[in-house]
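*Asks:* Mind looking at a prediction? Sequence and model below.
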Amino acid sequence: MGVHDNQPLAFVDADGQAKGFLIDILEYIGAKEGWRLDYIPGSLTECLERLRRGEIDLAVGIEYSRERNEVYDFTYEDIFSDWGVVYTQEDSDINQIVNLDNKKIAVVHGDIHYHNLRNLAERLKLKCRFVEAYEYDAVLELIALKKVDAGVVNRLHGLAFETNYSISRSPIIFSHTEVYFAVPKKQHRKLIRAIDKHLAPLKSDKSSVYHQALDKWTPTNVKWQLPKWFVGILAAAGVLLLLFLVTGLILRAQVKAKTSELSFINQELLTEIAERKRVEDVLRLTQFSVDNTGDAAFWMGPDAKFIYVNDTACYSLGYAREELLSMTVHDIDPEFPATAWPEHWQEVRRRGSFIVESQHRTREGRAFPVEITVNYLEFEGQEYNCAFARDITERKEAEKEKERMQVQLRQAQKMEAVGTLAGGIAHDFNNLLQAVQGYAQLLLLRKDGDDDGQRELQQIVRAATRGAELTQQLLTFSRKIESELQPIDFNREVENVRLLLERTIPKMIEVEFRLAEDLKMVNADPGQIEQILMNLAVNAKDAMPDGGKLIVETANVILDQDYCKIHLVANPGSYVQLTVTDTGHGIDKMTIEHIFEPFYTTKETGKGTGLGLATVYGIVKSHNGHIVCYSEPDEGTTFKIYLPTIDSTQEARKAEEHLTAPEGGSETILLVDDEEPIRGLGTQILEEFGYTVLTAADGESALQLYSKKQKKIDLVILDLIMPGMGGKLCLLELLKINLEAKVAIASGYSPDGPTREILKNGAKGFISKPYDLRQMLKVIREVLDQN
């Protein structure tokens, strides 16, 4: 609690104890609320500065002003009403405000009465010379020592201590103010509400601690000194009274009537004052409500310049109120050019009130979506637009997430429909081929080796056989052929294919196998697993006509709820992951959407049936598995296949152990990814485990953010493929800024594929995409714990 010397309202005595009218009230409320109160003494200026910086929680006895309301929050209930009083040297002729012209006046630095007197003097064009002190007692002492002509203190302090000095109280009273408790802006609102809760009942109860403290600390015997000019008037009035005594007796009745009239007028004035006080309270409540509403409020005129903005507008955009009041709509709305304003204002006039969506841009240049409620108003012949802007970032992100899920659902439904159609066609087509093949074979049986037409019949049989093979692939895609599932050692099946691949794949393509030693068992058809590997390997070979590298990996993984929220067709659980990566020409996003469809191919006519990946898709689905493809043009391709492990008591126990919460931390991580859903998921995962997360949508903004906050950033998670600069170049620039920077690369490629080079260039770790929560947190912890 900040306390400045403002006796008898609040002060700290010689023993360091806080005392005064306001202290008694605060101690009472603190006891009721269970607070421990520590008092920090200082001058008014020091107290206000500490409050602004948040070094103290509450300041005691602060007069309200609109300027201070920009920086602090005040209790709704005022505690005390006061005025500024001018004191002068004894026998001074200063008895009205204009007498202060060319006078030296002592004031308290930062005092509200000083502020108001200075404004009043400027309006009246008085040339006052102000001498600043830091306490009211110092002001009174300067007057008594005749170092100044006059001084300003608050009424209560003057009444309490004026008899201690050789000074006179002038009849000049001005600057009505109300005293409150104050807290830093938008902080400690609970303190404000708690004080207001107690203060109103205390003021209304005449026997409460409020009135007891008021009687205890406010002066009761005050020496009222009449100015000389008033003594002269009284003397003249006495002479006149003697001269007109008889006239006075005659006019007594008229005086009595006039007194009654004045009493009535005085009562009306009291009523008017009470009504003005009520209106002021309502206006303050309205101002408080508008300033603290959750939506940003902007008032503007026909010229698009801001007339008023509330606290939320300043906070959301990062500007001070004075800065915003010198700006226009076009300065904060990147989608609203100045040339469009005249047409917009006509629409505002015509429609009166409506809702639009746009964007606002912060001081740092970050744009965020807003929903703006426009309201056209006319007041005293002037036109205004009162607009309320609501940040709808979360709503937009939810809509994007919903659309992404709907796209996945439509894709799954499309593949299901295509499978049903393909299965039906294949079944009928297979029957036709059987007839063609059967009759051709019968004719061959009746032919001798040299008969005419035998070669042609053999070609018909071969074509029918090839057609039958294609129909079998279609049936596999549509899952019309039952898989012969059995428990298998997946690594053994991969090893069985190794020799075949080494004979099939050209020597200019390096083939590498990285198989997990403790791979779990799966329930699968060995022949179909071999078909998956061969189809993917053949596709990889065709993508690397000039050579390259093919990597086959196996691993145990757990797909958790977060992964399955992004991949709707996957189910949580324990899986064996088969990863096939090539360094070929890659696939664009448009093509990826169709690669699993039957008969879809990008190869030249005669070089592919378009059923290879469709068959792989069908086999994976028939095994209750999941397949994803990650690729970019000229960056290679990675297929990841997930097959569920065999469910046994031992396997379930291992999975349960794996699902235990991994280790988190408290460091700050910069997450760089151009996909908003990926940034959102990564932020949610990392914050859930205690990390502080900063995000950037591209390499350029990541470098700017790292340059400003590199001392706070402990780790950078950097997406490899991004528009613009890209992950590889961004890593090199980060290491130029800080050679010791800890950077982990995030990619859907294998760490032994296209990412190997960037890992050699200074990255400290590799995080697989899509994010596997445990693998991600394990790598983060390992990189952060490196010396």
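*Replies:* Okay, I see it.
*Asks:* hey, let's count contacts and neighbours off CA atoms from now on
*Replies:* OK.
*Asks:* longest strand anywhere in the chain?
*Replies:* When the chain is parsed with DSSP state E, its longest strand is strand 167-184.
*Asks:* just checking, what packs against that strand?
*Replies:* Where contact means 3 or more C-alpha pairs under 8 Å, 6 or more residues apart in numbering; DSSP states H and E, strand 167-184 is packed against helix 44-53, strand 59-63, strand 72-74, strand 80-89, helix 112-123, helix 136-144, helix 189-204.
*Asks:* Kindly reformat those as TSV containing distance to Ala398 and mean neighbour count.
*Replies:* Compiled in TSV, the helices and strands packed on strand 167-184 are given as follows (distance: least, C-alpha to C-alpha, whole Å; neighbours: other C-alpha atoms under 10 Å):
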stretch	distance to Ala398	mean neighbour count
helix 44-53	37	18
strand 59-63	43	24
strand 72-74	35	23
strand 80-89	50	21
helix 112-123	49	16
helix 136-144	59	22
helix 189-204	31	16
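*Asks:* try it against this one:
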Amino acid sequence: MGDMKNDEASFVTTLNHAAADPFRLLVEAVKDYGIFMVDPAGNVSSWNTGAEKIKGYKAEEIIGQHISCFYTPEDVAAGKPQRGLQIALAKGSFEEEGLRLKKGGAPFWAIVTITHIHDSFGAHIGFANVTRDISERKQAEAMLRLRDQAIESFMQGVIITDPTLPDNPVVYVNDSFIRLTGYAREEVIGKNCRFLQGPETAPEAVDRVRSAIGAGQSCLLELLNYRKDGTSFWNTLSISPLYDTAGRLTHFVGVQTDTSPFKLLEQQLQQAQKMEAVGQLASGVAHDFNNLLTIISGYSELLLGMLPSHDPNRDVVKAISEAGERGAGLTRQLLSFGRKAVLEMKILDLNEVVREAEQLLRRMLGEDVLLTAVLDPNISQVKVDPSQLGQVLINLAVNARDAMPRGGILTIETANVELDEVYAAQHADCTPGRYVMLTVSDNGCGMSLKVQSHIFEPFFTTKEPGKGTGLGLATVYGIVKQSGGSINLYTEPDHGTTFKMYFPAVDEQSHPLPHHQRATQVAGGAETVLVVEDEDAVRAVAVRALQDQGYTVLDAESGKQALRRVEQHQSRIDLLVTDVVMPEMSGRELAETLCLQSPGLKVLYLSGYTDDAVIRHGILQAAVAFLQKPYTP
């Protein structure tokens, strides 16, 4: 008991000395740190202004209270207050960062240092506790972590450089930059960004970046960069300077947005617009061209019929006729490319078209090329024109044969495929859904990027002059597009070429569609034919050919004139041969009027226009007889 009294007396004496010490006055004046004494039992024995500011207690409220009131209930239950004192007693001091409680229970982050205090004789007399509120620092750290997480979660590549160092090296890249470029962090940190440039990076774009960096300014541009594996990608680059509080330039931040998918769509759109423009041009001249060819071919045939078999002029006329046929074929190709050809759509199995074309393709390819067909027996039906699809196979086979001058393998495949939204997003001419894929592949010489960019354009050819019209693949493109499908090319130099065509699958069962009625030769010459055509020369060919066959022919240059001729003739008209598109009254309107007057009147429609005009006039129907110009007698 006496020893305890002596200890208390010693502790009081020490505190009294401290109270008289000028150092105590300094401690009391400190406001940014909470400094207070704790007795050996853990009770608060002194309290400075800083402690009051940080924790909210006045001295008279807290002196005598145990320090556990500053801890969370969870920490108290875990014995943290007592353990801190024990460690300080054993080791001389204890420091901890953690949550503490203010008056009223509000938590705050603090760094707490507990120091063992002893008297001049070395006897333990208590602890000195120094508390610093670090809530703002913690909030700043949390905000920095949030920013780091946000930057790392960017889909865009982020790159930071330091212009205060020589060559403006990279000091930071995020994960998206690594995924986008294929480089590891250690491969780019400390290097200048020029490693992203390549042979096709525009010098003008590089100059803009350098000028902006040199002037410490922002910059936004699109440029072509290169990955570690050598492949290129388009990206929109935004560069922004960072300045410190003194206004000094410290860093540049670059944000890369991969625009390759959008660039691809943009290129596809530009290509489609270019193809559409040429297609419109082709279809625009088709009517006049077809009329001219009708005249050339028609009169050639008439002349051949008039000349004896031994006449030397027959060869000249035959040459004219053959030129007309070639012109007609060229027109058909142009219309196919421009998606304006008149198609006879039919629901069918693509495998049937391939099988029917196989024998012809084998003869055309020759013995040096092995033709292999890999056909899915369970493919869905499609709606296409079988003859036009056969033309697609022929044109692609010719292209493959020319790409394999020393022989090779041509493979034709069919399969059901499901194109998803991801694929559709990368191909502007495609929508998600069920398709039947037709693939034609060869192992020939392949194509360069430059050739690929022009491959479907009309009149583009890599063949020698006189060995190709440049319309083969353009025709393929047009037929596939007009059939509601899409076509994609996959090729590399020396690694062959693959064309993949996708046709929408249909649920209807395949069945043959009725063909258009064709005019048949009528025996004898007692029938009367009314020919209505607004082009005089074309009309003259038709009239002459029919008259040579013994028919009675009436002709008119317009629908209204035709009605007057019928009224004047006052006899039965057996057949109406009429152009579809004419001024004042269309061929369809004329036919309807005459059929009301003469039920059972047969009608044959003629047109040099494309399918748009023919469809608009309601001609492409199963029961309607239609003859496309150019034609021959």
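*Replies:* Happy to help now that I have it. What you see is a predicted model, and the numbers here were worked out from it, not measured in a lab.
*Asks:* if we can go back for a sec, so which of the helices and strands packed on strand 167-184 of structure 1 comes closest to Gln577 of structure 1?
*Replies:* helix 189-204 (53.0 Å; C-alpha to C-alpha).
*Asks:* quick one: that closest one to chain centroid distance?
*Replies:* Distance of helix 189-204 of structure 1 from the chain centroid (C-alpha atoms, centre = their mean, to the nearest Å) equals 32 Å.
*Asks:* Can you spell out which helices and strands pack onto the helix or strand just after that helix?
*Replies:* The helix or strand immediately downstream of helix 189-204 of structure 1 is helix 209-217, counting by DSSP states H and E. Applying 3+ C-alpha pairs under 8 Å, 6+ apart, one finds that helix 209-217 of structure 1 makes contact with helix 21-33, helix 189-204.
*Asks:* Tell me the helix or strand right after helix 209-217 of structure 1.
*Replies:* helix 228-243.
*Asks:* Name the next helix or strand downstream of that following helix, please.
*Replies:* helix 245-291.
*Asks:* That following helix packs against which elements?
*Replies:* Partner elements for helix 245-291 of structure 1 (3+ C-alpha pairs under 8 Å, 6+ apart): none found.
*Asks:* Need the contact partners of the helix or strand just after it.
*Replies:* Once helix 245-291 of structure 1 ends, the next helix or strand along the chain (criterion: DSSP H and E) is strand 296-300. Contact with strand 296-300 of structure 1 is made by 290, 306-314, 316, 384-390, as judged by C-alpha atoms under 8 Å, 6 or more residues apart in numbering.
*Asks:* Please pick the buried ones from those residues.
*Replies:* 290, 306-307, 309-314, 316, 384-390 (16 or more other C-alpha atoms under 10 Å).
*Asks:* taking those one by one, which sit in helices?
*Replies:* Val290, Asp311, Thr312, Ala313, Cys314, Ser316 (DSSP state H).
*Asks:* Quick check: the fifth one touching Arg321?
*Replies:* Yes - taking C-alpha atoms under 8 Å as the contact criterion, Cys314 of structure 1 and Arg321 are neighbours in contact, 6.0 Å apart.
*Asks:* Need the residues touching each of these two.
*Replies:* By C-alpha under 8 Å, 6+ apart, no residue touches both Cys314 of structure 1 and Arg321.
*Asks:* What is the aligned counterpart of Arg363 of structure 2 in structure 1?
*Replies:* Alignment note (TM-score structural alignment): Arg363 of structure 2 maps to Arg503 of structure 1.
*Asks:* Next, find the distance separating its match from Ser175 of structure 1.
*Replies:* 99 Å (C-alpha to C-alpha, to the nearest Å).
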